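Peer 1: Pasting the sequence and the predicted coordinates here, then a few questions.
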Amino acid sequence: MPCHSDVGWQYPSFRLAECLDAAGIAAAIGSVGDAHDNALNALMESAIGLYRWGLIKPGRPWKTFSQMELATAEWTDWYCHRRLHGEVGHVPPAEYETAYYLTSAKPQVTTTT
């Protein structure tokens, strides 16, 4: 499994490379000015921003790691299963995804004799 990132200062560091290698994770650094990298990074930064400003900042100071870990799990459940998303018909993302896969055309297997 790769760890993909942009070309920020921390990503080409030797320390990070050593940690990734020790965990069996391949480092994959994007190229400068790559539109695909920029689109993926924008999506991730948007989700991280929602998490940071919706949970982390308002909940501080966090007293323990376990407290923040539980709050993160609860926030993630809300984000995926209860948050109404306007771009998908005001239904939670998980519900929309389930409906999509239930109704999408599936290739039919046919046999010939």
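Peer 2: Right, received. Where do you want to start?
Peer 1: Please make it C-alpha for all contacts and neighbour counts, starting now.
Peer 2: Noted.
Peer 1: Which residue comes closest to Asn41 once chain neighbours are left out?
Peer 2: Distances taken as C-alpha to C-alpha, 6 or more residues apart in numbering put Asp6 closest to Asn41, at 7.5 Å, once the chain neighbours are dropped.
Peer 1: second one coming, line it up with the first:
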Amino acid sequence: IKDGWCYLASVMDLYSKKIIGHAMSKTIDTPLALRAVKNAVQLQKPSTPLILHSDLGCQYTSSAFKQYIDSTKLITHSFSAKGCPYDNACIESFHASLKKEEVHLVKYFDFDTARLSIFEYIEAWYNRKRIHSSIGYISPQNCEDLARKIA
């Protein structure tokens, strides 16, 4: 990319494996993490308490991030143990798939091109078509749709 690095913050529903919130930026900081979580809340409109799990990065431990989480009155923030990457295995697996199936196969012209391509990967491919063995070889959107029918 001629514009330099791109950073992606993403929020996954662990039940369906669907990416329910994401944001991209040229910097990795609290506003990036907040946009991803706010996008998830806006899209999903949760009405029951939920747990948001993250690592101990400064963007997730900042006072602004904590203030937003507390303001929702629905989200409990859970952190990974220090130096324990296994706590975030699901989202790390998503990021590995994103890199193998999209990022490492394409040379992006600029930040906006990368952002659009990654948006399309998440929304058109990963959430709607890509099957997952952990949810019975269906797509995350299909899993979410089936769960809503049952509820």
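Peer 2: Structure received. Computed from a predicted model, the values in this text were never measured in an experiment.
Peer 1: After superposition, what is the TM-score?
Peer 2: For this chain pair, the superposition-based TM-score is 0.60 by TM-score structural alignment, normalised by the length of structure 1; 89 aligned residues with a C-alpha RMSD of 3.1 Å.
Peer 1: what about the residue nearest to Asn41 of structure 1, how many residues close to it?
Peer 2: Asp6 of structure 1 has 19 neighbours, counted by other C-alpha atoms under 10 Å.
Peer 1: Am I right that it is in contact with Gly30?
Peer 2: Yes: between Asp6 of structure 1 and Gly30 there is a contact at 5.0 Å, judged by C-alpha atoms under 8 Å.
Peer 1: which residues do the two both contact?
Peer 2: Asp37 (C-alpha atoms under 8 Å, 6 or more residues apart in numbering).
Peer 1: follow-up on the earlier one: wait, what's in contact with the residue nearest to Asn41 of structure 1?
Peer 2: Asp6 of structure 1 makes contact with 29-32, 37, 41, according to C-alpha under 8 Å, 6+ apart.
Peer 1: what about the strands in structure 2?
Peer 2: Assigned by DSSP state E, structure 2 shows strands spanning 7-12, 19-25, 50-54, 75-79.
Peer 1: These: which one's closest to Gln141 of structure 2?
Peer 2: In terms of C-alpha to C-alpha, the element of the strands of structure 2 nearest to Gln141 of structure 2 is strand 19-25, at 9.4 Å.
Peer 1: and the angle for that closest one with strand 7-12?
Peer 2: Using axes from the mean of the first three to the mean of the last three C-alpha atoms, to 10 degrees, one finds that strand 19-25 of structure 2 and strand 7-12 are set 170 degrees apart in direction.
Peer 1: just to revisit the earlier point, could I get the contacts of Asp6 of structure 1 in TSV, plus columns for neighbour count?
Peer 2: Converted to TSV, these look like this (neighbours: other C-alpha atoms under 10 Å):
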residue	neighbour count
Ile29	16
Gly30	15
Ser31	13
Val32	10
Asp37	17
Asn41	15
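Peer 1: rewinding a little: determine which stretch of the strands of structure 2 is the most buried.
Peer 2: Among the strands of structure 2, judged by mean count of other C-alpha atoms under 10 Å, the one packed with the most neighbours on average is strand 19-25 (a mean of 21).
Peer 1: whereabouts in structure 1 does that strand align?
Peer 2: On structure 1, no counterpart of strand 19-25 of structure 2 exists by TM-score structural alignment.
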